[in-house]
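Visitor: requesting a structural model of the entry that follows:
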Amino acid sequence: MDTLNSNRTVLVVSCMASFITPFLASSVNVALPTINSDFAVTDQALLGWVVTGFLLSAAIFVVPFGRIADVFGRKRIFVIGLLVLIVSSFLCSISGSIYMLIASRAVEGFGSAMIFGTSIAILTSAYPSSVRGRVLGINVAVVYLGASTGPFLGGLITQYAGWRFIYAGTMVYALLIALLTLAKIKDEWRCAETEKFDIVGSALYAIALFSLMYGLSLIPDLTGAHLLAFAVIAMIVFFRWELRNKNPVLKVSAFRNNAVFTFSNLAALINYSATFGVAFLLSLYLQFIKGYSPQTAGLILVSQPIVQAVFSPFAGRLSDRVEPRIVASAGMSLCVIGLGLFSFLVPSTSLGQIIISLIFMGLGFALFSSPNTNAIMSSVDRCDYGVASGMVSTMRLIGQMTSLGIATLIFTLIMGHSEISPGQLGSLMTSIRISFAIFAVLCVIGVGFSLARGNLKRDLEASRTG
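Guide: The predicted structure is shown next:
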C-alpha cells in the first residue's frame, strides 16, 4: 500500500510539473500581440524570441541535466529546477523591456530543462513496464490540459489583468509543486553515482544548438548561413567527442545500435517541427486577419489540446497492448490531414473549418505522443532513464525551435523585419499558408520514420528470452 501511495504521489507531482511548460508556451502565444504593443516592438523576429529564448535555453540544458540527475539524483535536480522556475517567473512578471523579458524567459528555460530531464524518468522509474503506457498517457493528457487552458486563461488574464499575471501565477504554482515534492517523495532514483560529468560534451552541445537557432533567426542574412554551417561543424565535433568519451552526456551509441530508440526520437523531432508552430501561426491569423480578441482567439485554439487531453490516456493504454509504431504512425497521418487543410487558409475561411482542422491535429497528436514516448522509454536500460527522458524533451524542444525557426524564416523572407500593420496583412496571410504547407510535408516524412522504427514488443520479448 505504501508503494502504491508513493507511486500515485509521483504521478501527481509529475503531472503537475508537466502542466507548467505547455501552459506557459500556449498562454504566451496569445499574449504576444499585447506584449508587442506594451514594449512597442518594431522587429517581429525579436518578438518571436520571447518564445524561442525559452525553448533554446531548455533544449541546450535538458540532456546535460538528465545525465546530472542520473548521477546526483533525479528528485534533487527536479526540485532545483522548480526553484529556478519560481525566480525566473517572478523576473518575467516585472520585466521593464522586451530584452529583460527575453532574458528572464531564457532563465525560465534553464529551470524547465531540469524538470524536463527528470519528470518522465522519475515516472518511468516508479511504474513497471506493464502499465507504463497508461501512466505516460495520463501525463501526456495533463500536458495537453496545460496547453488547452493556456490559450483560454492566457487570453482571459491578458485581457482583464495583463500578461504579467500569467507569470505571477506560475510562480505560486511552481512553489506548491516544490513543497509537495519535498514533503511526499523520498526516493532519489540514481544509478551512476561514480560517473564523471561530461562538461566538454555539454559545452559542444550548447554551442551547436545555439548556433543552429540563432542562425535560423538571421536568415536570409549571410551571417545566418555562416552560423548554420558552424552549427553543423560543432555537431559533428560533438558526436565524435561523445563516441570517444567513457561517460558521455549523450550516448550516441544508443542511436547506432537501437533502431526503436533512434527512429522514435527522429519521428518525435519531425512531429514537433511540423506541429508546434500551429498555435503561433493561428494566433496571428485569428487576431490580425480575422480580428478576434485575445480571449476569443484562445477559446478557438483550445479545441486542439482538449481533444489531445481526452484521447491521450486511451492512446497510452492502447500502446501497452498494440505495437506503438502502428498507433503513433496513424496519429501522425492525421496531423498531415490537419496541416494540409490549414495550408489552404484564406481570410474568409469559416470558423467551423478551422475547428475541424484543429480536431484532426488534436486527435493525431494524442495518438502519436504517448505511444512514441512509451517506445523511447521502454527501449533503454533503467539506469539510462534520465538521458532517455532528456532525449524525449530534447527532440520536443529542438522540434519546437525548428518549427518557430521555419515560421520566422518564412516571415522574414516575405515580410522582412517590419512590424505587422494593416498594409502587411496580405504578406502575413501568404507567410502563414506557406508555413503550413511546409509543416504538412515535414509530417509526411515523419510518418516514414515512425514506420521504420521496428517492432518494440518483439524486440523486448527477444531480449528477455535471449
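
Visitor: for the rest of this, base every contact and every neighbour count on C-alpha atoms.
Guide: OK.

Visitor: show me what contacts the closest residue to Leu145 other than its chain neighbours?
Guide: Nearest residue to Leu145 in three dimensions, chain neighbours excluded: Ala309, at 5.7 Å (C-alpha to C-alpha, 6 or more residues apart in numbering). Going by C-alpha atoms under 8 Å, 6 or more residues apart in numbering, Ala309 touches Val140, Ala141, Val142, Val143, Tyr144, Leu145, Ala366.

Visitor: run a quick neighbour tally on Leu4.
Guide: 11 (other C-alpha atoms under 10 Å).

Visitor: which SSE is immediately downstream of the host helix or strand of it?
Guide: Under the criterion of DSSP states H and E, Leu4 resides in helix 2-39. Next in sequence after helix 2-39, counting helices and strands by DSSP H and E, comes helix 44-72.

Visitor: so which residues make contact with the helix or strand following that next one?
Guide: Sequence-wise, the next helix or strand downstream of helix 44-72 (DSSP H and E) is helix 74-93. With contact meaning C-alpha under 8 Å, 6+ apart, helix 74-93 is reached by 65-66, 68-69, 100-101, 104-105, 107-108, 110-115, 118-119, 121-122, 164-168, 170-172, 174-175, 177-178, 181-182, 185, 187-190, 386.

Visitor: what helices and strands are in contact with the helix holding Leu4?
Guide: helix 44-72, helix 98-126, helix 132-160, helix 164-184, helix 277-284, helix 294-301 (3 or more C-alpha pairs under 8 Å, 6 or more residues apart in numbering; DSSP states H and E).

Visitor: one more to put side by side:
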Amino acid sequence: MVLSLPPVASGVVRTGTPVGRWVLLTTVLGSSMAMLDSTVVNVALPRIGADFDTDMSVLQWTVNAYMLTLAGLILLGGSLGDRFGRRRVFVIGVVWFAAASLLCGLAPNAGVLVAARALQGVGGALLAPGSLALIQASFHPDDRARAVGVWSGLGGVGAAVGPFLGGWLVDGPGWRWVFLLNVPLAVLCVPVALRHVPESRDGREHGRFDVAGAVLGAAALAFFTYALIEAPGGASGEVVGAAVTGVVLGAVFVGVERRRADPMLPPDIFASRQFTAVNLVTLCVYAAFGGFFFLSVLQLQVVVGYSALQAGTALLPTTVLMLLLSARSGELGQRIGPRIPLTVGPLLCAAGMLLMLRVGAGASYVRDILPALLVLGLGMVTLVAPLTATVLASVDTGRAGLASGVNNAAARAAGLIAVAALPLLAGMGPEAYRSAAEFGSTFRRAMPMCAGVLVLGALIAFGTVRKPAPDCRLPESRVHCAVAAPPLESGRAGRAGGAGTS
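Guide: Reported below is the predicted structural model:
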C-alpha cells in the first residue's frame, strides 16, 4: 500500500522528507529496470540459444534489438519529457518497458523475443532520460547534489548486483525471469510516481519533434547491423543490399539534420573540437566494452564451463571497482585534467582484455580471470567519470543535456555495431557458441581487436583532448557504473535529460 501525501510543486522537495524519499525510490526503481536489463541479459544468452535451438545471430539480435531502438530514440525521449511532462513520459516508459519485458518472458520463439527486445528499447528511451531529470526538477537546488549522490550510489549497488542476480535467475527459475523481474518493479514504481512525484516540464520547449530524424537514424543502424550479423552466411545480395541501404539512410539522416530548424541532432554541436574528440573516444571505448562483455560471458560459460551464476559473479570486480572508486577518479580528473585519464584508462582496459587471452578451458579464476578483470576495472574507473565531465565541459551549459544524450547514444550505437561486427571479424560461425574449441579460438582473435580499438581511443584522447575552462559545468552524478554507456546527465535545457548508471 502506498501512503497518500499532499501534492508538491516541482523544485521544492527536500531530501530527508517523506516526499523526497518517495521521489528517490521512484527514480531508482525506474533506472534500475533499464540498468539491470543491460547487465543481466548477456548472462542468459547461452541458455536462450539452447532453449530456442538458434544460431549465433539470434544471440546477437537479442542484445542488439534493444540497443538499436534505445540508441535511436533516446534523444527523442528526452525531448518528449521536456515537452509533455517528465513524470508522464517516465511513467509511460516504465509501463511500456514492463509490458515489453512480460512479452520477452513469455516469448514462444526467438522471433517474438527479438521483437519484444526492440519494444523494450522504446520503453527504455522513454524512461531512461527521465530518471535523473525528475530529481533535478523536483528537488530544491540546495538538495540536488545530495539527492543525485544517493540516486547514483544506489544505482551503482544495483549495477554491481545485476550480473549475480541474472546468473542466479538463469540457473534457478530460468532465463525468462531475467525479463519478468521488471514487472513487479514497475508495479511498485508507477503508483509511487503518480502519487508522490511532482510533474515538471520545460516551458521553453517549442517547435516540432524530429520524428523523421529519429526514424532515419534508427533505420540506418538497423540495416547496417543486419548486414553485419548476417554476413557470416555469405555476401548475398540481401546482405549487400542491407549494407548499401544503411549507408544511404545514414547520408539522408545527416542531410535532414542539417536542413531542419529544430533537429534531434544539431550538427553545430560538433563545432566544438573537444566535443567531437571526446565522442570519438567514446565510440572506441564503448565499442570495445560492448564486444568484450558480449563475448566474455559466453567464453566463461561455453569454454571455461561456468554456470550462469558463476559467470555473472565472475564479472563483479569491474563494477565493484567502479562503484568504490569512480568518485575519486572524477576528483582526480578535475585536478589534472581529462587528457591523462582518457589516455591511460583505455590503455589499462586494453591490457585487461589482452590478459583475457589466458582464459580458456581449465582456467583458474584467481590466477587467470581475476587479474584481467581487475586491470580492466581500473581502466574503466580511470576513464568513465572524466569522460562524462569532459563531454559536459565541451559545450555551453544550456546544451549539457543534449551533449550528454548525444554521447550516450553514440556509446550505445558503438556497442551495437561491435556486437554485430566482432563475431564476423573474428570468423565466428553461426554455431560457434555450441563448440568450446571453435568459440575459444575466435575469442582469442577478438580480444586483440577490442584492445586495438582501445589503443586508438587512447591515441585520439592524447592528441586532441585538453583541459576544460575552470568555470565549466561538471556532472553532479559522481558514482558511475557505466558498462553499457556513459551515464546521462541532466542539463538546464534538458533536450536529453539524465538517466541511469547502466
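
Visitor: contacts only, for Phe152 of structure 1.
Guide: Ser27, Gln295, Thr296, Gly298, Leu299, Val302 are the contacts of Phe152 of structure 1 under C-alpha under 8 Å, 6+ apart.

Visitor: for it, give its distance to Val51 of structure 1.
Guide: Distance, Phe152 of structure 1 to Val51 of structure 1, using C-alpha to C-alpha, to the nearest Å: 18 Å.

Visitor: over to Ile356 of structure 1?
Guide: 26 Å.

Visitor: same drill for these two, tell me which one is more crowded.
Guide: Taking other C-alpha under 10 Å, Ile356 of structure 1 and Val51 do not tie; Val51 has more neighbours (24 against 15).

Visitor: counterpart of the more buried one in structure 2?
Guide: Residue correspondence to structure 2 (TM-score structural alignment): Val51 of structure 1 is matched to Val63.

Visitor: these two touch, right, that match and Asn42?
Guide: Yes. Contact criterion C-alpha atoms under 8 Å: Val63 of structure 2 and Asn42 qualify, at 7.4 Å.

Visitor: looking at the contacts of Ala309 of structure 1, which is nearest Ser421 of structure 1?
Guide: Closest approach to Ser421 of structure 1 among these (C-alpha to C-alpha): Tyr144, at 32.4 Å.

Visitor: got the contact list for the closest one?
Guide: Contacts of Tyr144 of structure 1 by C-alpha under 8 Å, 6+ apart are Phe19, Pro22, Pro305, Ile306, Gln308, Ala309.

Visitor: and which of these is nearest to Gln44 of structure 1?
Guide: Using C-alpha to C-alpha, the contacts of Tyr144 of structure 1 come closest to Gln44 of structure 1 at Pro22, 22.2 Å.

Visitor: for the closest one, what is the corresponding residue in structure 2?
Guide: Checking with TM-score structural alignment, Pro22 of structure 1 has Met35 as its match.

Visitor: what's the local residue count around that match?
Guide: Around Met35 of structure 2 there are 27 residues (other C-alpha under 10 Å).

Visitor: again, but for Val157 of structure 2
Guide: 18.

Visitor: same thing with Phe139 of structure 2?
Guide: Other residues within reach of Phe139 of structure 2, judged by other C-alpha under 10 Å, total 26.

Visitor: not counting sequence-adjacent ones, nearest residue to it?
Guide: Per C-alpha to C-alpha, 6+ apart, closest to Phe139 of structure 2 is Val13, 4.4 Å.

Visitor: now do Thr390 of structure 2
Guide: Nearest to Thr390 of structure 2 is Pro338, by C-alpha to C-alpha, 6+ apart, at 6.8 Å.
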